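Asker: Build me a structure from this.
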Amino acid sequence: MRVDPDKRRKDIAQVTIDLVAREGLAAATFRRIAAEGGWSTASITNYFVDKQDLLVWTFQVLSVEGERRFEEALDISENDPVPALLTMAPWCPANVRRWKAYLAFWDAAVRDPELAALLADSTSVGMDLLERLVSRSLRAGADARVAVELLNATIQGVALQMLVDHRGWSEAKIRAILLESHKSAIGRFAAASSM
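Answerer: Below you'll find the predicted structure:
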């Protein structure tokens, strides 16, 4: 049976994300990924030149997955910002997995210019998505960047706290914090822009 190359590359990326989320980037060897996925090592080298090539692809898949989930939530809940914001917080197993993998990539990006550039691009896309969300609550033509930066900083800070110590972070508490952060960011921006 012929293997669809695009599907196989995506499957390899998903296995890599799982492994990186559990054990970090060092664990993401071709041999380990092949064993986790039930493939031969040769089937991995058929699609990726080296580990860097695999990691770049995996980060791109991870980013696109996050963007897609945010956009879907944004489209479904037009008047409620919380569902879209929840896609950016580690409140459920899928998001914890994504956040743990992201953190491993962020750590590597400090020393790897190629990963740093990918991370910067991904962050820029995330900020644009947040701007779409925030702009719904602002007057037409308003520059929402300050509100977006405040909201992004809050989400990242809360996410890091949740990953380190998840106790005390109920879904209700997370929802309340995200909603209040959205309102606060909008309110501070409105106050600052009226001066």
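
Asker: rest of the way, CA atoms for contacts and neighbours
Answerer: OK.

Asker: Excluding sequence neighbours, find me the nearest residue to the residue positioned nearest the centre of the chain.
Answerer: When Cα atoms, centre = their mean is applied to the chain, the residue found nearest the centroid is residue 66 (4.8 Å). In this structure, residue 66 finds its nearest non-sequential neighbour in residue 87, 7.2 Å apart by Cα to Cα, 6 or more residues apart in numbering.

Asker: so who does that neighbour touch?
Answerer: 66, 69-70, 73, 95 (Cα atoms under 8 Å, 6 or more residues apart in numbering).

Asker: ranking these by neighbours, who comes first?
Answerer: Within these, neighbour counts (other Cα atoms under 10 Å) peak at residue 70, which reaches 21 neighbours.

Asker: what about that residue, which SS state?
Answerer: helix (DSSP: H, G, I helix; E, B strand; the rest coil).

Asker: Could I get the full set of helices for this structure?
Answerer: For the chain, helices defined by DSSP state H occupy the ranges 5-23, 30-37, 41-45, 51-76, 82-86, 93-109, 113-135, 145-164, 171-193.

Asker: Proceed likewise with the subsequent sequence, for comparison:
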Amino acid sequence: MVRANPERRRALLDASIEVLARDGARGLTFRAVDGEAAVPAGTASNYFANRDDLLVQVGHRYYERLIPDAEVLARGRAPQTRDSMIDVMTEVVERVARFRTGYLAILELRLEATRRPALQSLLTDRVRTDLDLNIANYRASGLPDGENTVVLLYFALNWLILDRLTLPDLFDEQRTAELVRTAVERMIVEPV
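Answerer: Here you go, the predicted structure:
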């Protein structure tokens, strides 16, 4: 396996995300990845030991590409009010929805994870780490409740993103923003 060219590796992983989003997990072959990345045939097989390795690496790359910039991270760690949480959650929904092919690819990876223990382990660890970080940030914000609020927002907003990307005529951007606001307002009840 070749490891000397990290830019090419990222390009192959990004091409894999595109293939997964367009063709599904069954369409993810080394040949399809090579074609999408516009590299010579056989290149992907030089970078990934097998299909399982490719799937796991695509999972890593998806999350790598979703990391928010430093300003967004700082806003998420700052003291919060319910209104500022609406802004934070709206940014999350918009950021994930902008990476449409990534989200569709991660859905394919989640389905594949039911059959591939290494991929399931990666995705479980990654989601658990993200939830734990979000729970810790939420608790530090001083807002009420805590873990259940974060988990319920995670479930509600992920399904909203799913509908926004797979059924785009169901909710437009304005309606999506209204639903994010409503979810946060109903789940975070500020003390009077």
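
Asker: related to what we said a few turns ago, distance of the residue nearest to residue 66 of structure 1 relative to residue 55 of structure 1?
Answerer: 22 Å (Cα to Cα, to the nearest Å).

Asker: Let me see the contact set for residue 52 of structure 2.
Answerer: Contacts of residue 52 of structure 2 (Cα under 8 Å, 6+ apart): 116, 118-119.

Asker: Now do the residue nearest to residue 66 of structure 1 against residue 161 of structure 1, distance only.
Answerer: 16 Å.

Asker: quick revisit: list the ones among the contacts of residue 52 of structure 2 that structure 1 also has?
Answerer: Contacts conserved in structure 1 for the contacts of residue 52 of structure 2, using both residues aligned by TM-score structural alignment, their matches' Cα atoms under 8 Å: none at all.

Asker: what's stretch 97-107 of structure 1 in contact with?
Answerer: By Cα under 8 Å, 6+ apart, stretch 97-107 of structure 1 touches 17-18, 20-22, 24-25, 59, 62, 89-90, 115-116, 119, 163.

Asker: got a winner among those residues for most neighbours?
Answerer: Result: residue 17 is most packed of the contacts of stretch 97-107 of structure 1 (other Cα under 10 Å), 27 neighbours.

Asker: now that residue: how far from residue 84 of structure 1?
Answerer: Where residue 84 of structure 1 is concerned, residue 17 of structure 1 sits at a distance of 22 Å (Cα to Cα).

Asker: Alignment lookup: residue 13 of structure 1 to structure 2.
Answerer: Applying TM-score structural alignment, one finds that residue 13 of structure 1 aligns to residue 13 in structure 2.

Asker: need the contact list for that match.
Answerer: Residue 13 of structure 2 neighbours (Cα under 8 Å, 6+ apart): 54, 57-58, 61.

Asker: Export the residues you listed as CSV, with columns for distance to residue 47 of structure 2.
Answerer: Converted to CSV, these look like this (distance: Cα to Cα, whole Å):
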residue, distance to residue 47 of structure 2
54, 9
57, 10
58, 12
61, 14
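
Asker: Counting neighbours, which of these comes out on top?
Answerer: The residue in the contacts of residue 13 of structure 2 with the most neighbours, by other Cα under 10 Å, is residue 58 (25 neighbours).

Asker: That one corresponds to which position in structure 1?
Answerer: By TM-score structural alignment, residue 58 of structure 2 lines up with residue 58.

Asker: wait, its match sits on residue 17?
Answerer: Yes. Proximity of residue 58 of structure 1 to residue 17 meets the contact threshold set by Cα atoms under 8 Å, at 6.9 Å.
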